[in-house]
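[1] Got a predicted model here, sequence first, then my questions.
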Amino acid sequence: MKNRNTARRSLRLIPCVLSIAVGSAWANPEPVRDAAPLPVVVVTASGAALDIHDAPASISVISREEIERQPVYDLATLLRRIPGVSGGNSPTGDQSKIKLRGLPDKYTLILVDGKRQGNSADTNYRPDLGRQDLNWISPEMIERIEVVRGPMSSLYGSDAMGGVINIITRKVPKKWAGSATANYTRPQDSDRGTAHQLGLNLAGPLADGVGVRLGVSQTRQNPDDTSGGLHGGVGGERNDTVTGQLNWALAPNQNLSLDASYGKQRATASSQLNAKNRPVQPAWGASELVRTSVGIGHEGRWSFGKTKINLYHNDYDNKIAEATAKSSDTAFDATLEKRLNFGFEQLLTLGGQWKREKLTNTDTIGTVPSDYNGKEVSGASLSGSTSALFAEDQIYLREDLTATLGARLDHHGKFGNNTSPRVYLVYHPLPEWTVRGGVSKGFRAPSLKENSPSAATQSGGNGCGSLRPLGYVNEGCYMAGNADLKPETSESGEIGVAYARAGWDLGLTYFRTNFKNKIDYAPLGKAHGYWWTKMQNIQKARTSGVEATATIPLSKDISLRNNLTYMAEAKNLSTGANLLATPKVSVFSALGWQVNDQLYAEVTHQYTGKQLDGGNVQTKAYRIVDALASYKLGQQFTLRAGIENLFKKGPKADGAVNYYVPGRRVFVGATSNF
């Protein structure tokens, strides 16, 4: 009871904090500078940096300013604000993962400063039981996040069939500077766990031409307390990360960088046990997953062009009791950017990549006595290598018309060669208007586990439903890989129009993607004493829809930002079933008020439409409303406070929560810049 009263008092404090901040703002009014906005430059949509209005792709940017205005316990809570993005609205399960244009998370490539983060999914007992690899970097170190929606295989290869999330870090300044952040979030319901966040970023010069950057962060979500009979509780999670970078200017036009990072994720169950002596709230995710990463890079500007070279290595170690579950990848990337003038001014990018992957999992690989053909299996390790060459040419046909031509040739040790071309046009009929569109091909090579018959996960019943017509009755089955798989391929097209002037920013895009050789489990029946399903290329699929954005300046200081996604299709064409759980319609709106140079206030509204799963409605539509305010005390200190899920809404059907969305919570936080 005491905790509930404390929660209510915390809620009552929020209006007081906001009213004090607003009162101070009105007592000391300072006009907002009426300066023209700086151009937004992006690096993910093409081989070179471009103004976002010239980018040959559908791309959105989350700025440093947006990151600082709220506690960032999980980057998914930021990414779900972008059109074409679903998920990120629950701390556990599939709904915690970000999906681009209706595709599962395994179709999205995650980068930090253009470098792959690796993949921890196959170190879990089942790939879908692990968390998405988004939070291996301190939010304090992030300058912006760029999200490209749609296939980008022509630049990035197999992993980018659905899109790319590129986390851009803050640069090392010429003078020592840093920031420290602390956030605390408390649910109104005292049975729910509190959340904490601490972050530190420090960077500056060590000597002439040598600089260093260090970032440390901890985020912690405590598990819910079920001792009072709480239903629908969830376990907790803790993330610790340390990231460092050393920059050395070898010459005025050459830079060498050394990167290293260490992170640990831990999922915690509740302390309360049920009648079977198991936690009432089981942990979701790895009990202890450790990631280490090292890399070296060089950038040079020469008379013949600009070069970039990166060599890096990622390790994931899932600390499973009485088992070894590790994955690693080593990658080498190199690009050359050169300006040409053969009839038209052109910007040519040439590049290559080599990557080596290795997976060891004694819990899921080589554990079955024989494969589905009766062949004996042994060993718990898998490995594979890929290499690629790619080229992209941006041709400036006219001052207002640019064509981007690109192609990538990937060579896989098992699947041979695959070519991914792309053609894209960007046209400005008037300075304020942009018309863009293009077509591309994409592919996704099977993962190491998907391609191996010895990688057979034992299912206790989940995943075995397709065997029931063959006589299966809740006996458990093996879900096996397949050495004869072919890569998934896609053909994608989009066309869009945008208008930007005097604070107005409007956009509308239609997209459509057809998939072939879709990989999924197919029933085999009973063989050698076991029930089997295995990965097969049996399906075709299609996704299509519309993305719309509208930023409207209601006054000089107040703006309304809206993003809408309508999924016309996300269908398995072979079975007629919906491709995955994804909302038919989702809308994000933000009403922001820059009261003066010190105070910013915002109310956001997130509408999540009906969730479709296997042809059935899984949840009802629901709306989440958040309110926040941030107040700057000079240039060095920022206070923020807010209420999440103001009206305590969430997805419910027949009185039962289908997946957990946190209820009403209050947060307070502060950032100090020094």
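    Cool, the structure landed.

[2] alpha carbons only for contacts and neighbour counts from here, please
    Will do.

[3] if I look at Arg444, how far off is Val423?
    To Val423, Arg444 is 19 Å away according to CA to CA, to the nearest Å.

[4] Skipping its backbone neighbours, what lies nearest Thr604 in space?
    For Thr604, ignoring the flanking residues on the chain, the nearest one in space by CA to CA, 6 or more residues apart in numbering is Ala590 at 4.2 Å.

[5] surely the one you found meets Ala601?
    No. The criterion here is CA atoms under 8 Å, and Ala590 misses it with Ala601 at 10.2 Å.

[6] which of Arg444 and Val423 has more neighbours?
    In terms of neighbours (other CA atoms under 10 Å), Arg444 is the more surrounded of Arg444 and Val423; the figures are 23 against 19.

[7] hmm, back to that, and the residue nearest to Thr604, which helix or strand is it part of?
    Ala590 is part of strand 585-594, with elements assigned from DSSP states H and E.

[8] by contact count, what packs against that strand?
    Packing partners of strand 585-594 (3 or more CA pairs under 8 Å, 6 or more residues apart in numbering; DSSP states H and E): strand 558-572, strand 599-608.

[9] And the ones you listed: which comes nearest Leu405?
    With CA to CA as the criterion, Leu405 lies closest to strand 558-572 of the helices and strands packed on strand 585-594, at 27.8 Å.

[10] just checking, next helix/strand downstream of that closest one?
    strand 582-583.

[11] centre of the chain versus that next one, how much separation?
    Taking CA atoms, centre = their mean, to the nearest Å, one finds strand 582-583 lying 17 Å from the centre of the chain it belongs to.

[12] what's next to that strand, contact-wise?
    With contacts defined as CA atoms under 8 Å, 6 or more residues apart in numbering, strand 582-583 is touched by Ser86, Gly87, Gly102, Met567, Thr608, Gly609, Lys610, Gln611, Leu612, Asp613.

[13] for comparison:
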Amino acid sequence: MLSPDAMLTLGLRYDRSERYAAQLTPRLYAVWHPLPGLTLKGGIGSGYRVPALKQADDDVWEPSGGDGRSRDRGNSALKPEQSTNYELGLVWEAQNGLQIGAAGFHTRFRNRISRMDLCRTPAGQAPSCELNGTHHVAVTQYVNEDAATLEGVELTFDLPLDQVRISANYTWSNSRITSGVNAGRPFHNLPRHMLNLGLNWQADEALEFWSRARFRSRTETLGRSAGRPSHLTVDLGVNHRIGKAMTASLGLYNIGDVVMADDPFAEGRRLYLGLGGRF
């Protein structure tokens, strides 16, 4: 701690793997409260991510997608992902609970782990990607992007109003692969614009209604498919507390049944019923 209003954090992480070289990743982060309710924060840090076992094995064909009708293939040549991350942001909190935040970030990647389409069924057609005598919607493989950058801005908003809470967050991202066969292209399936809206109403001590809306702009995919269009999904639900320990939940997700025809990870309209307890 530098002063009652300022804090500096230093960190150092050590990773060791039987398959990959050991790595040290340092981190430096600062937080400053110049005025009541106002927080400035920023830092620089390194990242290091070793491929999971399923990602680094050519013989692994993992079922994927909401219905498991696609396959992700491992890659024994996969290298660990390394990154350098820069972040600067501020948060303002009013006495009534209103909280507004903004942050900018810039990340430089080396050997970023991503996926690339080996085969993808055209929209509206029956699964056509053949693998061991079975047809699938899509087949992808884990790959490294030699060098890449990701930068953007995040905005957050949260407002409690007695029994109602309104929340929103928006992210603008600009991604670029800067070397290799995909140089100049954005990241696989990463939207440039993402917007999330939330509304909660605490009707009484036991009953809560909630709603969520999520917007994703058009994305590109690496490989053979043309990308996916922008889309909006809406969810609604209710939670009812039963006594002191039990809560019953009902949720209707993706009310509009928005599904990309060639997206193996898409989940259509679905109903959730749940009963939870705390002890």
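    Thanks, I have the structure now. All values reported here derive from a predicted model rather than from experimental measurement.

[14] Distance to Phe647 of structure 1 and mean neighbour count added to the helices and strands packed on strand 585-594 of structure 1, as JSON lines?
    Output for these, formatted as JSON lines (distance: least, CA to CA, whole Å; neighbours: other CA atoms under 10 Å):
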{"stretch": "strand 558-572", "distance to Phe647 of structure 1": "20", "mean neighbour count": "20"}
{"stretch": "strand 599-608", "distance to Phe647 of structure 1": "11", "mean neighbour count": "20"}
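
[15] so which of those strands comes closest to Ala455 of structure 1?
    Ala455 of structure 1 lies closest to strand 558-572 among these, at 25.2 Å (CA to CA).

[16] what ranges do the strands span in the stretch 51-200 of structure 2?
    Taking DSSP state E, counting those that start in this stretch, the strands of the stretch 51-200 of structure 2 run over residues 61-64, 70-73, 81-93, 99-120, 129-131, 134-136, 138-161, 164-177, 193-202.

[17] Can you say which of those strands is packed in most?
    strand 70-73 (a mean of 23; mean count of other CA atoms under 10 Å).

[18] counting contacts, what elements does that one pack onto?
    Using 3+ CA pairs under 8 Å, 6+ apart: strand 70-73 of structure 2 touches strand 61-64, strand 138-161.

[19] Including distance to Asn5 of structure 1, could the helices and strands packed on strand 585-594 of structure 1 go into JSON lines?
    Conversion of those to JSON lines gives the following (distance: least, CA to CA, whole Å):
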{"stretch": "strand 558-572", "distance to Asn5 of structure 1": "36"}
{"stretch": "strand 599-608", "distance to Asn5 of structure 1": "26"}
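
[20] quick one: which of the ones you listed is nearest Thr219 of structure 1?
    strand 599-608 (23.3 Å).

[21] In structure 2, point out the residues matching whichever helix or strand comes after the closest one.
    Counting by DSSP H and E, the element after strand 599-608 of structure 1 in chain order, helix or strand, is strand 611-613. Counting by TM-score structural alignment, strand 611-613 of structure 1 pairs with residues 219-221 of structure 2.

[22] Need the residues that contact the matching stretch.
    116-117, 186-192, 226-230.

[23] now, among the residues you listed, which is nearest to Leu98 of structure 2?
    Using CA to CA, Arg192 comes nearest to Leu98 of structure 2 of the contacts of stretch 219-221 of structure 2, at 27.1 Å.

[24] okay but that closest one is in contact with Pro229, surely?
    No. In this structure, Arg192 of structure 2 is not within contact of Pro229 by CA under 8 Å, at 11.7 Å.

[25] In terms of neighbours, single out the busier of these two.
    Between Arg192 of structure 2 and Pro229, Arg192 has the larger neighbour count (other CA under 10 Å), namely 18 against 12.

[26] Next up, the contacts around the more buried one.
    With contacts defined as CA under 8 Å, 6+ apart, the neighbours of Arg192 of structure 2 are Thr171, Trp172, Ser173, Asn174, Arg216, Ser217, Arg218, Thr219.

[27] Of these, which is the nearest to Ser64 of structure 2?
    Of all those, Thr219 has the smallest distance to Ser64 of structure 2: 19.1 Å, by CA to CA.

[28] what about the closest one, how many neighbours?
    Residues contacting Thr219 of structure 2 under the criterion other CA under 10 Å number 18.

[29] Can you add distance to His136 of structure 2 and give the contacts of stretch 219-221 of structure 2 back as JSON lines?
    Output for those, formatted as JSON lines (distance: CA to CA, whole Å):
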{"residue": "Met116", "distance to His136 of structure 2": "16"}
{"residue": "Asp117", "distance to His136 of structure 2": "12"}
{"residue": "Pro186", "distance to His136 of structure 2": "26"}
{"residue": "Phe187", "distance to His136 of structure 2": "24"}
{"residue": "His188", "distance to His136 of structure 2": "20"}
{"residue": "Asn189", "distance to His136 of structure 2": "19"}
{"residue": "Leu190", "distance to His136 of structure 2": "23"}
{"residue": "Pro191", "distance to His136 of structure 2": "25"}
{"residue": "Arg192", "distance to His136 of structure 2": "28"}
{"residue": "Ala226", "distance to His136 of structure 2": "18"}
{"residue": "Gly227", "distance to His136 of structure 2": "18"}
{"residue": "Arg228", "distance to His136 of structure 2": "18"}
{"residue": "Pro229", "distance to His136 of structure 2": "22"}
{"residue": "Ser230", "distance to His136 of structure 2": "24"}
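
[30] from those residues, which would you call buried?
    If you count burial by 16 or more other CA atoms under 10 Å, the buried members of those come out as Met116, Asp117, Pro186, Phe187, His188, Asn189, Leu190, Pro191, Arg192, Gly227, Arg228.

[31] List the residues that contact the first one.
    Which is Met116 of structure 2. By CA under 8 Å, 6+ apart, the neighbours of Met116 of structure 2 are Thr140, Gln141, Tyr142, Val143, His188, Thr221, Leu222, Gly223.

[32] Next, the contact list for the closest residue to Ala445 of structure 1 other than its chain neighbours, please.
    Leaving aside its chain neighbours, Ala445 of structure 1 sits nearest to Pro487 (4.4 Å; criterion: CA to CA, 6+ apart). When contacts are counted by CA under 8 Å, 6+ apart, Pro487 of structure 1 touches Phe415, Phe443, Arg444, Ala445, Pro446, Asn517.

[33] Can you give me the distance of the fourth one to His412 of structure 1?
    To tie it back to what came earlier, the one meant is Ala445 of structure 1. According to CA to CA, Ala445 of structure 1 stands 8 Å off from His412 of structure 1.

[34] just the last one next, same as before
    Summarising the geometry, the distance separating Asn517 of structure 1 from His412 of structure 1, computed by CA to CA, is 17 Å.

[35] Likewise for the second one?
    Between Phe443 of structure 1 and His412 of structure 1 the distance, using CA to CA, works out to 12 Å.
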